[in-house]
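Enquirer: Can you look at this prediction? I've put the sequence above it.
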Amino acid sequence: MPFPALVEPGPPLSPDQLTRYARHLLLPSIGETGQRRLLAARVAVVGAGGLGSPALLYLAAAGVGAITVVDDDSVDATNLQRQVIHDAMSVGLSKVESAVDRVRGLNPDCDVVGRHVRITDENAREVLAGHDLVLDGSDNFETRYAVDTACAELGVPLVWAAVYRTAAHVTTFWTAAPEGLPAVGLRDLFPDPPEPGSVPACGDAGVLGALVGQIGSMMTSEAIKLVTGSGEPLLGRVLYVDSMASTQRSIPLAPSGRYDAAVRRPAAPAPPAAPETTTVSATALAALVEAPGSPFVLDVREPAEIAFGMVPGSAHIPLATLRDGDPDALGVPRDRTVVLVCKAGPRATLAAATLRAHGYEQLEVLDGGMLAWVDEVDPSLPRY
């Protein structure tokens, strides 16, 4: 069935706008009416990072009239490899401040505002209310599921994407889609978030910068189709992109009946608390590794991360190898305290849980991981 346009057309275009958007006006699928819809649209972009950067730039260039940028992070030098809305002068600034300045400079037709806030279950609905659609370029599962729930409650479409190393998924969710269209949401694709730390973030796994540019641009294409009622959005389909093989595959996605329960379900009883793992500070560990009877320090990062430096004397077993193997056979001792190390802490905590399940008892996690080691012990090592 034809896809309905999300937004009613705004006022007639000015002479300057006729010139600025001429290449859109020449497209039969957009034309003057579609451009007026874009100028009347209100779009929220969650995340001004790898995906949000190209999405924001192309939303602004397309003439989306009102854009809200939502992010709670600041620009880091490691972001510049892919987050093209920021530049070297932006390092240390909030991503919202940097992105808003860039969008305002790109197109004065755009009324752009920033929300320097981390979206949670408690505030997502308030932050996203009043928008015609939402683009989610966030980098953590807590935010993704909070955004999905809020969009389901508000009845607005959600353009969603995720990138892992050199591959990506992109789709459109809309649990309130008009009759005859697939009313799908994130929970139809992934019913529950993964265990914390079990899926490496790009800071742990790496990511191809050009790929997030490609996918962020595709998110904007989805937004333009939704606003103008043109083409065939990815509603009911997930596009899988493999940049190394230069392939794209469309995967059908059907409603699973989760959404009434997911959005309005009563609070479930809290699961029993897992045993807490003791942490050790970087400075305390530095003293321990120099002392008699030092602990067994086990680095569970990926092999490529080892080039950034290690705690002196530590052994290396990647988390996946540890979880799939026999710790005894891998050489993890039972008669010494084992200190688990990763970049920031989550993977080391998962490694501790794995060892505990095998009967290991003397376990500690380096608090803050190698980033804390760099900050507190050895600043000659690079942060990454």
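Expert: Received, thanks.
Enquirer: When you work out contacts or count neighbours from here on, use the C-alpha atoms and nothing else.
Expert: Fine.
Enquirer: how near is T354 to D324?
Expert: According to Cα to Cα, to the nearest Å, T354 and D324 sit 10 Å apart.
Enquirer: and the residue nearest to H86 when sequence neighbours are not counted, how far is that from I85?
Expert: With sequence-adjacent residues excluded and distances taken as Cα to Cα, 6 or more residues apart in numbering, H86 is closest to S98, at 6.2 Å. As judged by Cα to Cα, S98 and I85 stand 8 Å apart.
Enquirer: do R187 as well
Expert: R187 is 30 Å from I85, by Cα to Cα.
Enquirer: ok, now A287?
Expert: A287 is 43 Å from I85, by Cα to Cα.
Enquirer: let's bring in a second one:
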Amino acid sequence: MSDAPHPLSEERLDRFARHIVLPEIGGAGQAAISRAHVVLLGLGGIGAPALQYLAGAGIGKLTLVDDDKVSASNLQRQTIYTTRDIGHGKAVSARRWLANFDEKLDVTIHDRRIAPDNVRAIIDGADLVIDGTDNFATRLTVSDACVAAGVPLLSAAVGRFQGQVGAFAGHRDGQPCYRCFVGDAFDAEDCDTCAEDGVLGAMVGWVGTFAAMQAIRILVHATGGMGDPQWGKLHLMDGIKPGMRTLNIVKDPACSGCG
């Protein structure tokens, strides 16, 4: 993130006034948000509500990545799409939603599947990557690339009535990466999906919006902001109780991703 001043026009000051009056954000924090480049991987149940609140917060540059098309079954939880989007690419539809919401945002889309041979080019130069993809193989590929590129990672996942959001900075001394948490046993694409197990739409919304809040926490950290960026903390969310608990993930010295 550039340290150069980022003056906000009168129109933008008015748009983000409710942020700016918060001492934890203020003008400096909002300027930091407006300079930030966030890569959002996956524009599904988690990515859709996360995108809405990231855009609402005024994230200056967004890179959106998804190779899927909108289907009728998505509309139960993927809040940026409508019936008219069915059959169209999610990345293109998400960019259309953003253009209607805030034309001042800088948006780039990639409508191809994340793979080891393209992920580095997509995330290079970002201030933060948010991963809402739906299988461990992709998540581990993303985690390894983030460590190599020196980019922090917010990883979010959900199933049925359970969710999790964790912040990882494995490129930093003493900090774990996502692979430290799950290990090497999940590099194959064989995990369960919400199509098989089901998922409550509102639960996905909770996870996505919490991920957006944690992203803002990270992006304003340099200005004093919202306190600890919470590296290595995994928040587990339970929609049935309801409740939340937090685990501390430790760095694995033998980790193949960041050790």
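Expert: Perfect, I can see it now. The structure displayed is predicted, hence computed values, not measured ones.
Enquirer: How close are the two chains, by TM-score?
Expert: After superposition, the two chains reach a TM-score of 0.93 (TM-score structural alignment, normalised by the length of the second structure), with 255 aligned residues with a Cα RMSD of 1.7 Å.
Enquirer: Please name the residues that touch the counterpart of A201 of the first structure in the second structure.
Expert: Residue pairing (TM-score structural alignment): A201 of the first structure is matched to T193 of the second structure. Going by Cα atoms under 8 Å, 6 or more residues apart in numbering, T193 of the second structure touches D134, N135, G159.
Enquirer: Could you double-check that the first one sits in contact with G159?
Expert: No. With contact defined as Cα atoms under 8 Å, D134 of the second structure does not count as touching G159 (9.9 Å).
Enquirer: wait, is A157 of the second structure part of a strand?
Expert: Yes. Going by DSSP: H, G, I helix; E, B strand; the rest coil, the assignment for A157 of the second structure places it inside a strand.
Enquirer: That one: neighbour count?
Expert: 21 (other Cα atoms under 10 Å).
Enquirer: That one matches what in the first structure?
Expert: Under the alignment (TM-score structural alignment), A157 of the second structure pairs with A162 of the first structure.
Enquirer: repeat for E11 of the second structure
Expert: Here E11 of the second structure is matched to D16 in the first structure, going by TM-score structural alignment.
Enquirer: same thing with R139 of the second structure?
Expert: R139 of the second structure maps onto R144 in the first structure, by TM-score structural alignment.
Enquirer: which ones are touching the closest residue to its match other than its chain neighbours?
Expert: The shortest distance from R144 of the first structure to any non-neighbouring residue, by Cα to Cα, 6+ apart, is to S138 (6.5 Å). For S138 of the first structure, the contacting residues are V46, G47, G49, L51, G52, R144, by Cα under 8 Å, 6+ apart.
Enquirer: can you pick the most crowded of those?
Expert: Most neighbours among those, by other Cα under 10 Å: L51, with 33 neighbours.
Enquirer: Nearest spatial neighbour of whatever residue of the second structure lines up with it, chain-adjacent residues omitted?
Expert: Alignment note (TM-score structural alignment): L51 of the first structure maps to I46 of the second structure. What sits nearest to I46 of the second structure in space, not counting adjacent residues and going by Cα to Cα, 6+ apart, is G208, at 4.4 Å.
Enquirer: and the one you found, helix, strand or coil?
Expert: helix.
Enquirer: Next, count neighbours for it.
Expert: By the measure other Cα under 10 Å, the count of residues near G208 of the second structure is 29.
Enquirer: and if you look at the one 4 residues further on?
Expert: Number of residues near A212 of the second structure (other Cα under 10 Å) recorded here: 24.
Enquirer: wait, it sits on L54?
Expert: Yes. Using Cα under 8 Å, A212 of the second structure is in contact with L54, at 6.0 Å.
Enquirer: When T354 and D324 of the first structure are compared, which one has more neighbours?
Expert: T354 (17 against 9).
Enquirer: what ranges do the helices span in the stretch 151-300 of the first structure?
Expert: Here the stretch 151-300 of the first structure has its helices, by DSSP state H, counting those that start in this stretch, at 186-189, 202-205, 209-228, 259-264, 282-289.
Enquirer: on that earlier part again, so the residue nearest to H86 of the first structure sits against S90, correct?
Expert: Yes. The pair S98 of the first structure / S90 is scored as a contact, 6.2 Å apart, by Cα under 8 Å.
Enquirer: which of these two has more neighbours?
Expert: S98 (21 against 18).
Enquirer: what's the helix or strand for the more buried one?
Expert: Counting by DSSP states H and E, the element that carries S98 of the first structure is helix 95-106.
Enquirer: compared with the second structure, how much does that helix deviate?
Expert: Aligned to the second structure and superposed, helix 95-106 of the first structure gives a mean residue distance of 0.8 Å (mean Cα distance after the TM-score superposition for the first structure).
Enquirer: Identify all contacting residues around that helix.
Expert: Here helix 95-106 of the first structure makes contact (Cα under 8 Å, 6+ apart) with 48-49, 53, 56-57, 60-61, 69-75, 85-86, 90, 110-116.
Enquirer: out of the residues you listed, which are inside helices?
Expert: S53, L56, L57, A60, A61 (DSSP state H).
Enquirer: can you tell me which residue in the first structure aligns to I218 of the second structure?
Expert: In the first structure, I218 of the second structure lands on L226 (TM-score structural alignment).
Enquirer: Would you confirm that its match contacts E8?
Expert: No. Look at L226 of the first structure against E8 with Cα under 8 Å: they stay out of range, at 11.7 Å.
Enquirer: more neighbours, the two?
Expert: L226 (26 against 16).
Enquirer: show me where the first structure has strands.
Expert: Ranges of strands in the first structure, per DSSP state E, are 42-46, 66-70, 111-115, 133-136, 158-164, 167-173, 237-242, 247-252, 278-280, 296-299, 315-316, 338-341, 363-366.
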